[in-house]
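Q: Generate a structure from the sequence data that follows.
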Amino acid sequence: MSVQISAADVNKLRQQTGAGMMDCKKALIEANGDFEAAVDYLRKKGAKVAASRQDRESNEGVVIAKATADGKRGVVVELNCETDFVAKNADFIALANKFTDLAIENNPASLEDLLALQIDGQSVSEIIIENTGKIGEKIGISKYETVTGERVISYIHGNYRLGVLVALNQDIAGLEEAGKDVAMQIAAMNPVALDKADVDTRTIEREMEIAKDQIRAEGKPEEMVEKIAAGKLNKFYKDNTLLNQEFVKDSSKDVRKFLNDTAKDLTVIAFKRVQLGS
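A: Sure, this is the predicted structure:
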């Protein structure tokens, strides 16, 4: 004899799980009205949905950047989904914030460690699988970055599409605005490194080769190639390393001078820039 499932029961399960009405009704029927078994059924269904969507692209989503209450550490998390529609949903944004807050509280060493952390007895991985079932799209955390410093400033740009962390070497009054200005610089100008010494060898070699090929194509004599290429490399450093970049809000100075003018010897010691889907 089949158990009668009332609309009130379906609604109760829907409120409890966030799953769709028809999915909740089917789960209660399959579980003969047992709420715990119905929740398990929905979670298993979610796992199946997650598995069946592994080949789907999930390049939409949100990027959340936050700093700890004491301003000494910052984290940035990218939570992805398949469509812009889901990315703009308040519940999806709240889920991304929940994962970011968890990272702020627990300081996991890696993305794998973040996925293993628990909220109300469920790991982040399990919560992702469950929400894949609810939402009907492949979702997942693709990036987790962190920085530490005397003062860390966080910045979110473009409706959660880009997050920046800036770690400063000093913590004195009035740094918030300067830190935000540098974060906006990073968002806009996308530096490849903090300073000249931080550019990796492979990038330098590639830039030098490109410069030399351009110079030779212009017909310059071979004895001038190295010298001109070195000049082009210096231009690359000026355009692409944060402290040497022209400050966007005042082109008369670079970022290094802007910081030093704000407070003596103030500088950036680390930064992270996470752009959605890149």
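
Q: hey, let's count contacts and neighbours off CA atoms from now on
A: Will do.

Q: Now do the helices in the stretch 51-200 of the chain.
A: 84-87, 90-106, 111-116, 124-135, 175-189 (DSSP state H, counting those that start in this stretch).

Q: Now whatever helix or strand comes next after the last one: buried residues?
A: In other words, helix 175-189. Next helix or strand after helix 175-189 toward the C-terminus (DSSP states H and E): helix 201-217. Of the residues in helix 201-217, 207-208, 211-212, 215 count as buried by neighbour count, 16 or more other C-alpha atoms under 10 Å.

Q: Also this sequence, please, to line up against the first:
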Amino acid sequence: MLNKISSNSIKELRNKTGAGMTDCKKALQASNGNVETAIESLRKKGLASADKKASRLAAEGLVESYIHSGSRIGVLLEINCETDFVSRQPAFRELAKNIAMQIAASQSVKYVALSDIPDNLITYEKNIELGKEDLIDKKDEMKEKIAQGRLDKRLKELSLMDQIFIRDSQITVEELIKQHISLWGENIKIRRFEKFLLGEGINSKPKSFVEEVSTMVSS
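A: Have a look, this model is predicted:
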């Protein structure tokens, strides 16, 4: 079987996945030369170790931009990986573009992950929930339980990693990142982003871009 796996097939699989030459060769041998099956095999093989890779230093990567049609909303995103080999892959740039588009479509998102939300904001949001009229007459234990549930939902609205991926409603952005960690065998981090809305802060009413971006994504 070894002689039936061409170097071009191994190179193609390496370019698509970023996996090592040996792993690519073994995956192709196991899949009888089927590249797509080999990609799935490599993804499954690395999925279990994705969380372990999350602590590794990711200092390469790129800065991606996304300007929505009409030039009324823009996003700048820094996404990191471990090697420049992966950062140069077209699939890595596509991932960055998709995440930038996700940010544009997610109006409430302000932080990369739940762990980035400041404690003072969490306290502020919880106090708002505890002070709502429909909880006034409830017992303290029930009030706390309901307020916490609402708070958890609100915080997830602010977290990019907790958003449902706009191109696949079956996964979150966090799961999307983990899929690519397992695919390439490298840690991938969304480090930071900035969103710009035309006229924001000039006492103008911001428009909703969610439906507009989602329509463009599905077309």
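
Q: TM value for the aligned chains?
A: The TM-score (TM-score structural alignment, normalised by the length of structure 2) is 0.49; 152 aligned residues with a C-alpha RMSD of 4.0 Å.

Q: rewinding a little: and the buried residues of helix 201-217 of structure 1, which is closest to L175 of structure 1?
A: E207 (34.9 Å; C-alpha to C-alpha).

Q: circling back to that earlier point, which of the helices of the stretch 51-200 of structure 1 has the highest mean neighbour count?
A: Here the criterion is mean neighbour count by mean count of other C-alpha atoms under 10 Å, and of the helices of the stretch 51-200 of structure 1 the winner is helix 124-135, at a mean of 21.

Q: what angle separates that helix from helix 90-106?
A: 180 degrees (axes from the mean of the first three to the mean of the last three C-alpha atoms, to 10 degrees).

Q: What helices and strands are in contact with helix 124-135 of structure 1?
A: Secondary-structure packing of helix 124-135 of structure 1 (3 or more C-alpha pairs under 8 Å, 6 or more residues apart in numbering; DSSP states H and E): helix 35-52, helix 111-116.

Q: ok, 6 Å please
A: helix 35-52 (3 or more C-alpha pairs under 6 Å, 6 or more residues apart in numbering; DSSP states H and E).

Q: which residues touch F196 of structure 2?
A: Residues in contact with F196 of structure 2, defined by C-alpha atoms under 6 Å, 6 or more residues apart in numbering, are 73-74.

Q: if we can go back for a sec, okay, the buried residues of helix 201-217 of structure 1 in JSON lines with distance to I128 of structure 1 next?
A: Below are the buried residues of helix 201-217 of structure 1 laid out as JSON lines (distance: C-alpha to C-alpha, whole Å):
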{"residue": "E207", "distance to I128 of structure 1": "41"}
{"residue": "M208", "distance to I128 of structure 1": "45"}
{"residue": "A211", "distance to I128 of structure 1": "47"}
{"residue": "K212", "distance to I128 of structure 1": "49"}
{"residue": "I215", "distance to I128 of structure 1": "52"}
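
Q: since we're on S7 of structure 2, how many residues are nearby?
A: Here the number of neighbours of S7 of structure 2 (other C-alpha atoms under 10 Å) works out to 12.

Q: which one among the buried residues of helix 201-217 of structure 1 gets closest to D261 of structure 1?
A: E207 (31.6 Å).

Q: Nearest residue to that closest one in space, please, no chain neighbours.
A: Counting by C-alpha to C-alpha, 6 or more residues apart in numbering, E207 of structure 1 lies nearest to L233, which is 6.8 Å off, once chain neighbours are set aside.

Q: now do F271 of structure 1
A: V166 (4.6 Å).

Q: contacting residues for that neighbour?
A: 152-153, 271.

Q: need those residues in TSV with neighbour count and distance to D101 of structure 1, can you?
A: Compiled in TSV, the contacts of V166 of structure 1 are given as follows (neighbours: other C-alpha atoms under 10 Å; distance: C-alpha to C-alpha, whole Å):
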residue	neighbour count	distance to D101 of structure 1
V152	30	16
I153	28	16
F271	26	19
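
Q: Present those as CSV; the columns should include distance to V49 of structure 1.
A: CSV is the format used below for the contacts of V166 of structure 1 (distance: C-alpha to C-alpha, whole Å):
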residue, distance to V49 of structure 1
V152, 39
I153, 38
F271, 37
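
Q: Can you list which of those residues are found in strands?
A: Among these, DSSP state E puts 152-153, 271 in strands.

Q: just checking, V274 of structure 1 is part of a strand?
A: Yes. Counting by DSSP: H, G, I helix; E, B strand; the rest coil, V274 of structure 1 is found in a strand.

Q: What are the boundaries of the strands in structure 2?
A: Using DSSP E, strands in structure 2 cover 60-67, 73-81, 189-197.
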